[in-house]
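Peer 1: pasting the sequence and the predicted model now:
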Amino acid sequence: MADPIRFYLDFASPYAYFAAQQIDGIGQEFGREVEWRPILMWAVLKAHGIAAPMDAPVKRAYMLNDMERSAAFFGMPYRKPVKLPLSSHLAGRLFYAVREQDSDKAMALARRLLPAFFAEQRDISDTTTLSELAAEVGISPETVAEAMQGTVGRAGLEAAVAEAVTAGVVGSPHFLVDGEGFFGADRLPQLRWFLGGGWT
């Protein structure tokens, strides 16, 4: 069986939101499993000694405009998030803790978090909001509380960040397949080309 596509993403990354609607279909097209790996992009960049992309005012202004333009390009609903940047550590812990018990619910949560933040202006760093979103996919409040503060979710997220650093992840989304890395939603056409044998 062919190796999977690893999809590194930060739940607070608009470009991960844009990519998420396509990557599973690309995996199916080429018979590749897609492994979602939520990470904290700020932690990965810090480990690499790379400045956060929105630190410089001129780049922040460009990116805020580009997010709206990219949403229109991809034909996706978009409303300016309640805050950017935002640390998605609680959402990431929740994902990994839930995945230990029920991978389907974890994936349903991941797919729910992105539009909640980027299309509905929900604050995914807020514990109440996370509990509400988790409930929508069948995750109990008790599970949510333990997941966000317990050791399982914390360890899972820390391991994913460490893996991303080792793998050379430089942004979100970042796709890794057959030893090749592809950074950005705009690299999806190139990823499809690569999977089709376009570069040998």
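Peer 2: Received the coordinates, thanks.
Peer 1: CA atoms for contacts and neighbours, from now on please.
Peer 2: Fine.
Peer 1: hmm, Lys80 is touching Arg122, no?
Peer 2: No - under the criterion of C-alpha atoms under 8 Å, Lys80 makes no contact with Arg122, lying 10.3 Å away.
Peer 1: what about the two, which has more around it?
Peer 2: Arg122 (19 against 16; other C-alpha atoms under 10 Å).
Peer 1: for the residue lying closest to that one once chain neighbours are set aside, give me its contacts.
Peer 2: Spatially, and ignoring its direct neighbours in sequence, Arg122 is nearest to Ala116 (5.4 Å; C-alpha to C-alpha, 6 or more residues apart in numbering). With contacts defined as C-alpha atoms under 8 Å, 6 or more residues apart in numbering, Ala116 is in contact with Arg122, Asp123, Ile124.
Peer 1: let's bring in a second one:
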Amino acid sequence: MTKTVEFYFDLGSPTTYLAHTQLAKICADTQSELIYIPMLLGGVFKATGNASPAVIPAKGRYMFQDLDRFAKRYGVQLRFNPHFPINTLILMRAATGIQLHQPQRFAEFVDCLFRALWVEGRNLNDPQTIAAVLTENGFDPEEVLALSNDESVKAKLKENTEAAIKRGVFGAPSMFIGDQLFFGQDRLDFVEEALRQD
């Protein structure tokens, strides 16, 4: 039976971006299925009493140095976004809408937004910048905005977030293999190990 990785993600997390750059290859190498599940990290933080490490200055400084180390190890670009923190409500609704209504373009959609945030350092708090990024990547901003305002899409993102909290998620990235939770992009070796076990 094919193993699956359920990847609970929010675009506004740099650690989630790093996990995103690696998980497809890990799943391909282990003949596993990768399932992206959009959630709202702000909702998870509120429900669990957690917060971004960046709100603690010493921890934030360390985290950004550590992320840079991992980016070099993975051979990927990472630039800390000068507009952080990003309010991802519209972005995550949009990702949920694309996943539901244009699944064939979902990977491309998530890629372009992760790249805009964590490679190009674009200000995705700004609706005009979001529209520009979408246009540059072949998406219709008005169509994407309509999806993000769709009541069924809003409900699905809320449902995903509530399900994540019920499963014990307290931050992003969070990955499940069966009932096992793996938190953080620095736990990908354990994810790969679990996928290789019989």
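Peer 2: Now that the structure is in, tell me what you want to look at. Just so it is clear, the structure is predicted and the values come from calculations on it, not from any experiment.
Peer 1: what value does the TM-score take for this pair?
Peer 2: The TM-score (TM-score structural alignment, normalised by the length of the second structure) is 0.90; 198 aligned residues with a C-alpha RMSD of 1.9 Å.
Peer 1: what about Ala95 of the second structure, neighbour count?
Peer 2: Neighbours of Ala95 of the second structure under the rule other C-alpha under 10 Å: 29.
Peer 1: name the SS class of it, please.
Peer 2: At Ala95 of the second structure the chain is in helix, as set by DSSP: H, G, I helix; E, B strand; the rest coil.
Peer 1: correct me, but Glu33 of the second structure touches Met1?
Peer 2: No - if you go by C-alpha under 8 Å, Glu33 of the second structure and Met1 don't touch, sitting 10.7 Å apart.
Peer 1: which residue of those two possesses the greater neighbour count?
Peer 2: Glu33 (16 against 5).
Peer 1: what sits closest to the more buried one if chain neighbours are left out?
Peer 2: Excluding its sequence neighbours, the residue lying closest to Glu33 of the second structure (C-alpha to C-alpha, 6+ apart) is Thr4, at 4.5 Å.
Peer 1: can I assume that neighbour is in contact with Gln31?
Peer 2: No - between Thr4 of the second structure and Gln31 there is no contact under C-alpha under 8 Å: 9.2 Å.
Peer 1: who has more neighbours out of the two?
Peer 2: Set side by side, Thr4 of the second structure and Gln31 show more neighbours around Thr4, with 17 against 14, by other C-alpha under 10 Å.
Peer 1: residue contacts, the more buried one?
Peer 2: Thr4 of the second structure is in contact with Ser32, Glu33, Leu34, Ile35, Ile177, Gly178, counting by C-alpha under 8 Å, 6+ apart.
Peer 1: so how far is Ala28 of the second structure from it?
Peer 2: Using C-alpha to C-alpha, to the nearest Å, Thr4 of the second structure is found at 11 Å from Ala28 of the second structure.
Peer 1: Val144 of the second structure too?
Peer 2: 29 Å.
Peer 1: now Lys72 of the second structure
Peer 2: 22 Å.
Peer 1: which of the contacts of Thr4 of the second structure count as buried?
Peer 2: Ser32, Glu33, Leu34 (16 or more other C-alpha atoms under 10 Å).
Peer 1: could I get those residues as a markdown table with secondary structure and distance to Phe182 of the second structure?
Peer 2: Below are those laid out as a markdown table (DSSP: H, G, I helix; E, B strand; the rest coil; distance: C-alpha to C-alpha, whole Å):
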| residue | secondary structure | distance to Phe182 of the second structure |
| --- | --- | --- |
| Ser32 | coil | 16 |
| Glu33 | strand | 16 |
| Leu34 | strand | 14 |
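Peer 1: tell me where the first structure has strands.
Peer 2: 5-9, 34-38, 174-177, 180-183 (DSSP state E).
Peer 1: tell me the most buried of those strands?
Peer 2: With neighbours defined as mean count of other C-alpha atoms under 10 Å, these peak in mean count at strand 5-9, which reaches a mean of 24.
Peer 1: that strand to strand 34-38, inter-axis angle?
Peer 2: Taking axes from the mean of the first three to the mean of the last three C-alpha atoms, to 10 degrees, one finds strand 5-9 of the first structure and strand 34-38 inclined to each other by 20 degrees.
Peer 1: what sits closest to the counterpart of Ala135 of the first structure in the second structure if chain neighbours are left out?
Peer 2: In the second structure, Ala135 of the first structure lines up with Thr135, judged by TM-score structural alignment. Distances taken as C-alpha to C-alpha, 6+ apart place Pro141 nearest to Thr135 of the second structure, at 6.5 Å, with adjacent residues excluded.
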